[in-house]
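Q: Below is the structure, and that's it, no one-letter string:
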């Protein structure tokens, strides 16, 4: 944490009270009695406030404060467990063992490692689905000539030609202006 704080030119102070940060002074305060694993998560959360946010949360509207807290939580997740490092390590085959390995290696709580692992797993699944969908559409389109595709779009899906869509937009715009 000290090295990361130094890189971002943030002062890191350990003291005996609740953690917080001061983005104007570029300082993160951590409770010296907190477990190291928890300190690490809190550090990344507070670091986000210092390097990405402005203003004093004590005086800002609740929705703005909630947005900053959401951003700081996500920042902590990404910075404590960066994908570019995770993808470079060999993980055990079982999900539970992988999560435990990540938690131990990166010194983060198990729930945190699980959340990041599942987030990456979901993104990989989405990418596989998009790739499969793209391949299916490409295969489908390769089976037909352009005229057949046009007929399909116009008659089966009932997609209007571009010229008709433009006319409809103009009519709607004019009706709104009247």
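A: Alright, I've got the coordinates. Values in this document were obtained by computation on a predicted structure and should not be read as measured data.
Q: switch to C-alpha atoms for all contacts and neighbour counts from now on
A: Noted.
Q: what about the strands in this protein?
A: 11-15, 20-22, 27-31 (DSSP state E).
Q: For the last one, name the packing helices and strands.
A: Spelled out, that is strand 27-31. In terms of contacts (3 or more Cα pairs under 8 Å, 6 or more residues apart in numbering; DSSP states H and E), strand 27-31 is packed against strand 11-15, strand 20-22, helix 36-52.
Q: a markdown table please, covering these and showing distance to residue 106.
A: Listed next are the helices and strands packed on strand 27-31 as a markdown table, based on distance: least, Cα to Cα, whole Å:
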| stretch | distance to residue 106 |
| --- | --- |
| strand 11-15 | 20 |
| strand 20-22 | 23 |
| helix 36-52 | 9 |
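Q: one more structure, for comparison:
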């Protein structure tokens, strides 16, 4: 399958972030190493996932009850908030909250399976083979693989 070669802003942001962190292969996409390199405290809690910044201190808290793949994805969703968003979500109008969540979801999907890596790897022609590759090589759940695949082919 031929992947579109024009890049969105999110794709460029993820590519630049990964290059700055010297991440070039799917096995290097690791929340512990990324948070260390970015100087972001990473913790788990029973109270749900969230991210916040106080001055120069940044923290991502992940819900302890999630599977490994869900933790992996949730980290990137919360990282999007650290990288791109400011303010307290519960104080903003719903349309801004919804927009931030939509962007965080898109950022997360691009971080899980970055376009620049997919271009290098190539994608199988069949959807089932592509989903298998995304799940196995990028260690993501089938739902996220399907969403990412649909982003690529639309």
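A: Looks like it arrived, so ask away. A quick note: this is a predicted structure, and the numbers were derived from the prediction, not measured.
Q: sorry, back to before: can you redo the helices and strands packed on strand 27-31 of the first structure as TSV with distance to residue 58 of the first structure and mean neighbour count?
A: Shown next, in TSV, are those (distance: least, Cα to Cα, whole Å; neighbours: other Cα atoms under 10 Å):
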stretch	distance to residue 58 of the first structure	mean neighbour count
strand 11-15	21	15
strand 20-22	12	20
helix 36-52	13	21
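Q: so which of these comes closest to residue 117 of the first structure?
A: When those are compared by Cα to Cα, helix 36-52 sits nearest residue 117 of the first structure, at 15.9 Å.
Q: Check how far the closest one sits from its aligned residues in the second structure, on average.
A: By mean Cα distance after the TM-score superposition for the first structure, the fitted helix 36-52 of the first structure averages 0.7 Å away from its aligned residues in the second structure.
Q: what stretch of the second structure does that helix fall on?
A: Mapping helix 36-52 of the first structure onto the second structure (TM-score structural alignment) gives residues 68-84.
Q: Show residues contacting the matching stretch.
A: Residues outside stretch 68-84 of the second structure that contact it (Cα atoms under 8 Å, 6 or more residues apart in numbering): 30-31, 49-53, 58, 60, 62-63, 100, 103-105, 107-109, 111-112, 139-141.
Q: For it, what is the distance to the chain centroid?
A: With Cα atoms, centre = their mean, to the nearest Å as the basis, stretch 68-84 of the second structure stands 6 Å off its chain's centre.
Q: Check the first structure and tell me which residue is nearest its centre.
A: Nearest residue to the geometric centre of the first structure (Cα atoms, centre = their mean): residue 74, 6.3 Å.
Q: what's the counterpart of it in the second structure?
A: Structural correspondence for residue 74 of the first structure with respect to the second structure (TM-score structural alignment): residue 106.
Q: What sits closest to that match if chain neighbours are left out?
A: Closest residue in space to residue 106 of the second structure, ignoring its immediate chain neighbours: residue 10 at 7.6 Å, by Cα to Cα, 6 or more residues apart in numbering.
Q: ok, the one you found - how many residues close by?
A: When neighbours are defined as other Cα atoms under 10 Å, residue 10 of the second structure has 18 of them.
Q: contacting residues for it?
A: Contacts of residue 10 of the second structure (Cα under 8 Å, 6+ apart): 106, 107, 110.
Q: quick one: which helix or strand includes it?
A: In this assignment (DSSP states H and E), residue 10 of the second structure forms part of helix 9-20.
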